[in-house]
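A.B. asks: The sequence isn't on hand, but the structure is:
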């Protein structure tokens, strides 16, 4: 009987657990909403007080003074700006970076004049009257100066989207900082939060993560580009090893920036272990080709089988390697086409590397002469003609051999070497053929064409034709 009495109690506890969790979640949402309302009300009260102070006589005077200074800055820009522009056009011998800086400052000439005038006015008013009489002008001067600095600094960012994003974000932060509203803004953003397991994610945390990750990625990109330039200029390192070191450095820097940024804002990284396991399973089943190409690219860089600048043949594709990528190899042909060949094809397929260990390439051409021409003379003339071609090497002298007696000609093979396969193979063959043609014409060597002799046998049909 005691067991019967305890069983309903256990069932009752298990059935009420979800209800308690739902009630707790509803209570957390209500508390977050109340906190947002309280912070927003406080900010609105401060904004209302700030607007009220603007209606005071001295504050209205300061706004009028600021408006007058802005008009004066506009007039100065219209008067002095063209003269400065004419002076800039006469500085033709100046370095490019200096001219770009002058152009950048000339585009913001009105803001520079306004900042100079407003700070001069603030200094004069502090000397002749109370500091409170120039408080609003000081705020305006600080805002204008900060906005100008942000505008000049963000010009270093090449991406237009990222440049605007950083500009607006920096302007908002500077404005809140000058107006002493950073604490209220932080409280408002932090009040909008949700609980994900044991982690509390708020708008303030997301904003911190975006800013910090952006700064770290910018630093990682700057360091990786600088390191890549130094590595690529080091002639002691092989080209394939340079690419491998650059790729490894980029992965290391960007990975470190990502994990350091998340850790710095307080994000729990233990959940990434499960995520990485799920990604690994997905890669194993759905991205086999991609992973295969990535691994093949690493193998190519490690075994140094091909490198940028090598001349290769893969199937009907003949060209030189332009760059090695993580997924593909860029091969540029003689007709200007660029083929993106997957790394896996270079590992599993048969590739002819014309310049793997050295740049020496032997080429063969075939020709034939008439039977009445002296073969010894033909061989000497062919070798001498090949030596006169510019790209044919003299240190590996051309050779000519008889390879057979054909139906209409004596067949020869002429072999010669070059050391610049990137210059093309078809064109050098054509040049040697043309040299042979000129040499044979000068020395009376004939190149025969196929000849056929037709003999009519004795038959009734032949005799009938002869009778007719």
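C.D. replies: Arrived safely. Every value quoted in this text rests on a predicted model; they were computed, and no experiment measured them.

A.B. asks: all contacts plus neighbour counts: C-alpha atoms, from now on.
C.D. replies: Will do.

A.B. asks: count of neighbours near the closest residue to residue 396 other than its chain neighbours?
C.D. replies: Take residue 396 and drop its neighbours on the chain: the residue closest to it by C-alpha to C-alpha, 6 or more residues apart in numbering is residue 417, 6.3 Å away. By other C-alpha atoms under 10 Å, 21 other residues sit near residue 417.

A.B. asks: could you pull out the strands for this structure?
C.D. replies: 193-196, 199-202, 311-314, 317-324, 328-333, 338-342, 352-353, 361-369, 399-405, 410-418 (DSSP state E).

A.B. asks: Please name the residues that touch the closest residue to residue 338 other than its chain neighbours.
C.D. replies: Once flanking residues are discounted, residue 338 sits nearest to residue 332: 4.4 Å by C-alpha to C-alpha, 6+ apart. The contact partners of residue 332, by C-alpha atoms under 8 Å, 6 or more residues apart in numbering, come to 319, 320, 321, 322, 338, 339.

A.B. asks: let's bring in a second one:
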């Protein structure tokens, strides 16, 4: 049969329906299915989206509607078209070629939307920008789907698949057809994408669960994702036809690799789970390790992200947090004591200035009132009396320099209002021996002519 014959048959079938009384019914069924399908999908998304927003959490049904909202419309159109085809057949309208063409069109649209949803759900979550590589892949995948649709409706898909199945490629001592390679690659990609999507959805659901410790949520989500990926890989290998017993050899090689060159990476992964399980660190804690300090924003399996008060983020390996000393300002209590030093003149009333500085520090908003500030006379300095003002705060994540500046400004205003002087260093210079001639001659005040 000529390759143009399936396309000619398709054109003949479509043009033949133009003279059939079922044409108007087919067009009406297509238009009505599109309107009802997209309208129903929009109504369901809006209804369950409003319910999830009001309840701040959703059940399984709401999560499913939200997850498959983008593919719900074309799938609903396909279902309605199939129902219309059955109804028209009951009235002896057997020529429904326009409906037969419309169904794979919306099927291709559903495949494209679902694939785009999986990609962006896995790789572009939490406000991440879509990379140019992902956009290029989406365009290529969309082109391949529509190309497959064209091959299907023209009847050329069987010939193309037969050609790929007959084309054998030698790979080592094995011979594999192009069709087998493409099927294996597609099965592996689909299963891995589904595993990553399920892991991401489970992680998002766990992070919104109330009454569960943050570290426990992270541990469960990381473990579930690892298990899902492992199951997907094993199922993919089984579908491809690879004997799983060969993994024992791979496991031995992996053990040797971990013992030699990958021990640091393995140590970081193990340390990540140790941190999450013993709850020594929690997201939101203010910590200092080595020369890095900041708020813990992420605890990953290999590293932890610290965000400094200046916005700079530091990536700290988890092994450093387990094996080294860590200063945690929020482990058991978020209370932090801060002190600032002040000097006053020696002729100042010490008791009065101590009370004055204590009251000035207590006027700052971030300074705790249930643990009042205190002022102590620490030393007798070379230029005045050295005093230390100590105060407590319970929000170290907001920084220390700001509240210290506010306390210093309140102290300065109190000192100025009570005319208390703050001494500054004064030094006298004495010249021993005869005065140099250059310094002893008086300056001339006459104006040269």
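C.D. replies: Received, thanks. Bear in mind the structure is a predicted one, so any value in this text is a computation, not a measurement.

A.B. asks: Would you mind reporting the TM-score between them?
C.D. replies: Between these two chains, after superposing, the TM-score reads 0.70 (TM-score structural alignment, normalised by the length of structure 2); 394 aligned residues with a C-alpha RMSD of 5.0 Å.

A.B. asks: hang on, the earlier thing: the residue nearest to residue 396 of structure 1 -> structure 2?
C.D. replies: Under the alignment (TM-score structural alignment), residue 417 of structure 1 maps onto residue 392 of structure 2.

A.B. asks: I'd guessed that match sits against residue 333; true?
C.D. replies: No: using C-alpha atoms under 8 Å, residue 392 of structure 2 is not in contact with residue 333, being 12.0 Å away.

A.B. asks: ok so, going back, need the strands of structure 1 in a markdown table (columns: distance to residue 174 of structure 1).
C.D. replies: Below are the strands of structure 1 laid out as a markdown table (distance: least, C-alpha to C-alpha, whole Å):
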| stretch | distance to residue 174 of structure 1 |
| --- | --- |
| strand 193-196 | 24 |
| strand 199-202 | 21 |
| strand 311-314 | 56 |
| strand 317-324 | 44 |
| strand 328-333 | 45 |
| strand 338-342 | 47 |
| strand 352-353 | 59 |
| strand 361-369 | 65 |
| strand 399-405 | 79 |
| strand 410-418 | 66 |
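
A.B. asks: Out of these, the one nearest residue 83 of structure 1 is which?
C.D. replies: Smallest distance to residue 83 of structure 1 across the strands of structure 1 (C-alpha to C-alpha): 48.8 Å, for strand 317-324.

A.B. asks: Would you check the span in structure 2 matched by that closest one?
C.D. replies: Using TM-score structural alignment, strand 317-324 of structure 1 pairs with 292-299 in structure 2.

A.B. asks: Could you pull up the residues touching residue 399 of structure 2?
C.D. replies: Counting by C-alpha under 8 Å, 6+ apart, residue 399 of structure 2 has contacts residue 309.

A.B. asks: What is the burial count for residue 27 of structure 1?
C.D. replies: When neighbours are defined as other C-alpha under 10 Å, residue 27 of structure 1 has 12 of them.

A.B. asks: Trace it over to structure 2, please.
C.D. replies: If you follow residue 27 of structure 1 across to structure 2 using TM-score structural alignment, you land on a gap.

A.B. asks: Residue 403 of structure 1 against residue 413, yeah?
C.D. replies: Yes: using C-alpha under 8 Å, residue 403 of structure 1 is in contact with residue 413, at 6.5 Å.

A.B. asks: gap between residue 212 of structure 1 and residue 28 of structure 1?
C.D. replies: Distance from residue 212 of structure 1 to residue 28 of structure 1, counting by C-alpha to C-alpha, to the nearest Å: 28 Å.

A.B. asks: Would you mind telling me which of those two has the busier surroundings?
C.D. replies: Neighbours were counted for residue 212 of structure 1 and for residue 28 using other C-alpha under 10 Å; residue 212 has more, 19 against 15.

A.B. asks: And the more buried one, how far from residue 255 of structure 1?
C.D. replies: 14 Å.

A.B. asks: now swap in residue 422 of structure 1 and tell me
C.D. replies: For residue 422 of structure 1, the distance to residue 255 of structure 1 - C-alpha to C-alpha - is 38 Å.

A.B. asks: what about those two, which has more around it?
C.D. replies: Set residue 422 of structure 1 next to residue 255 and count neighbours by other C-alpha under 10 Å: residue 422 wins out with 18 against 14.

A.B. asks: Next up, the contacts around residue 404 of structure 2.
C.D. replies: Residues in contact with residue 404 of structure 2, defined by C-alpha under 8 Å, 6+ apart, are 338, 339, 340.

A.B. asks: Same question for residue 394 of structure 1.
C.D. replies: The neighbours of residue 394 of structure 1, taking C-alpha under 8 Å, 6+ apart as the test, are residue 387.

A.B. asks: Just the helices from the stretch 1-150 of structure 1, written as ranges.
C.D. replies: 2-54, 57-89, 96-107, 109-128, 135-153 (DSSP state H, counting those that start in this stretch).

A.B. asks: Which among those helices is found nearest to residue 235 of structure 1?
C.D. replies: Ranking those by proximity to residue 235 of structure 1 (C-alpha to C-alpha) places helix 96-107 first, at 29.0 Å.

A.B. asks: what's the neighbour count on the residue lying closest to residue 70 of structure 2 once chain neighbours are set aside?
C.D. replies: Computed as C-alpha to C-alpha, 6+ apart, the closest residue to residue 70 of structure 2 that is not its neighbour in sequence is residue 113, at 6.4 Å. Number of residues near residue 113 of structure 2 (other C-alpha under 10 Å) recorded here: 19.

A.B. asks: Would you mind finding the match for residue 113 of structure 2 in structure 1?
C.D. replies: In structure 1, residue 113 of structure 2 lands on residue 155 (TM-score structural alignment).

A.B. asks: Roughly how far does its match sit from residue 102 of structure 1?
C.D. replies: Residue 155 of structure 1 is 13 Å from residue 102 of structure 1, by C-alpha to C-alpha.

A.B. asks: Ok, residue 337 of structure 1 next?
C.D. replies: Look at residue 337 of structure 1 and residue 102 of structure 1: by C-alpha to C-alpha, they are 42 Å apart.

A.B. asks: out of the two, which sits in the more crowded spot?
C.D. replies: residue 102 (14 against 10).

A.B. asks: Who are the contact partners of that one?
C.D. replies: Counting by C-alpha under 8 Å, 6+ apart, residue 102 of structure 1 has contacts residue 88.

A.B. asks: Need the counterpart of residue 318 of structure 2 in structure 1.
C.D. replies: Checking TM-score structural alignment: residue 318 of structure 2 goes with residue 343.

A.B. asks: Now for that match, how many residues are close by?
C.D. replies: Using other C-alpha under 10 Å, the number of residues around residue 343 of structure 1 comes to 26.

A.B. asks: Thank you kindly, that will do.
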